[in-house]
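>>> have a look; sequence and predicted model below, questions after that.
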Amino acid sequence: MPERTVSIASSVGLHARPASLFSQAAAKAGVPVTLTTKAGKSVNAASILGILSLGIGHGEEVTLSADGDGADAALDSLVELLSTDLDKE
């Protein structure tokens, strides 16, 4: 199962707008994606409520994992998204 680790670039972390944009992108990825914190808590990356429940702040590292055809491309795209300050767009 491919995995990617990324630091959250959004200045407010994965809250409100950044969480919404990320969860929508994860839902459209075409493969199930899991978001895991350093503390080991995991949620479905397409679930905005799940993401918000983790309280992920700016600069925190998370791991994304996916399985299936196109998993690598989906993870690369999502990592690029999380590496951007989504509050500035």
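Done, it's in.

>>> contacts, neighbours, all on C-alpha from now
Will do.

>>> just the strands in this structure please.
3-7, 33-37, 42-44, 61-66 (DSSP state E).

>>> turn those into a markdown table, columns for mean neighbour count.
Putting those into a markdown table (neighbours: other CA atoms under 10 Å) gives the following:
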| stretch | mean neighbour count |
| --- | --- |
| strand 3-7 | 16 |
| strand 33-37 | 21 |
| strand 42-44 | 18 |
| strand 61-66 | 21 |
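
>>> put this beside the first:
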Amino acid sequence: MTERNVKIQSTVGLHARPAALFVQTAAKAPIEVTVAKSGGRPVNAKSILAVLGLDARHGDEVVLSAEGEGADTVLDELEAILTAPEPAGA
């Protein structure tokens, strides 16, 4: 399993547009992908309700995990979304 700790840079956190883009990106991956607040329980990164339920805000650290072929590529894409300073599409 590949894991990565990422600090959320989006000013609105992992909410609304960034969350939707995050989930859409994770859903394209043919492998299992999870996200958790640091120290928290991992949730399915392909579920918008689960991701929004994390209540991850600007400055929070999350743990991304993926297992299988292409895990690093998926985590690279998800990390790019989380480290963008402004919400996607803003």
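Cool, the structure landed. Since the structure is predicted, the reported quantities are computational estimates derived from the model, not experimental observations.

>>> any idea what the TM-score is?
TM-score of the superposed chains, computed with TM-score structural alignment, normalised by the length of the first structure, equals 0.91; 89 aligned residues with a CA RMSD of 1.3 Å.

>>> excluding its backbone neighbours, what's nearest Thr25 of the second structure?
Using CA to CA, 6 or more residues apart in numbering and skipping the chain neighbours, the partner closest in space to Thr25 of the second structure is Leu78 (7.0 Å).

>>> OK, contacts around that neighbour?
With contact set as CA atoms under 8 Å, 6 or more residues apart in numbering, Leu78 of the second structure has these partners: Phe22, Thr25, Ala26.

>>> next, count neighbours for the nearest residue to Met1 of the second structure once chain neighbours are set aside.
Leaving aside its chain neighbours, Met1 of the second structure sits nearest to Glu67 (4.6 Å; criterion: CA to CA, 6+ apart). Using other CA atoms under 10 Å, Glu67 of the second structure has 16 neighbouring residues.

>>> and if you look at the one 5 residues further on?
Residue neighbour count, defined by other CA under 10 Å, stands at 17 for Asp72 of the second structure.

>>> the residue lying closest to it once chain neighbours are set aside: what's it in contact with?
Of all residues not flanking Asp72 of the second structure in the chain, Thr2 sits nearest, at 7.1 Å (CA to CA, 6+ apart). For Thr2 of the second structure, the contact set (CA under 8 Å, 6+ apart) comprises Ser65, Ala66, Glu67, Ala71, Asp72.

>>> which of those does the first structure keep?
For these, the aligned pairs still in contact in the first structure (both residues aligned by TM-score structural alignment, their matches' CA atoms under 8 Å) are Ser65, Ala66, Glu67, Ala71, Asp72.

>>> residue furthest from the geometric center of the first structure?
Asp69 (18.6 Å; CA atoms, centre = their mean).

>>> now Ser10 of the first structure: closest residue in space that isn't a chain neighbour?
Distances taken as CA to CA, 6+ apart put Asp85 closest to Ser10 of the first structure, at 3.9 Å, once the chain neighbours are dropped.
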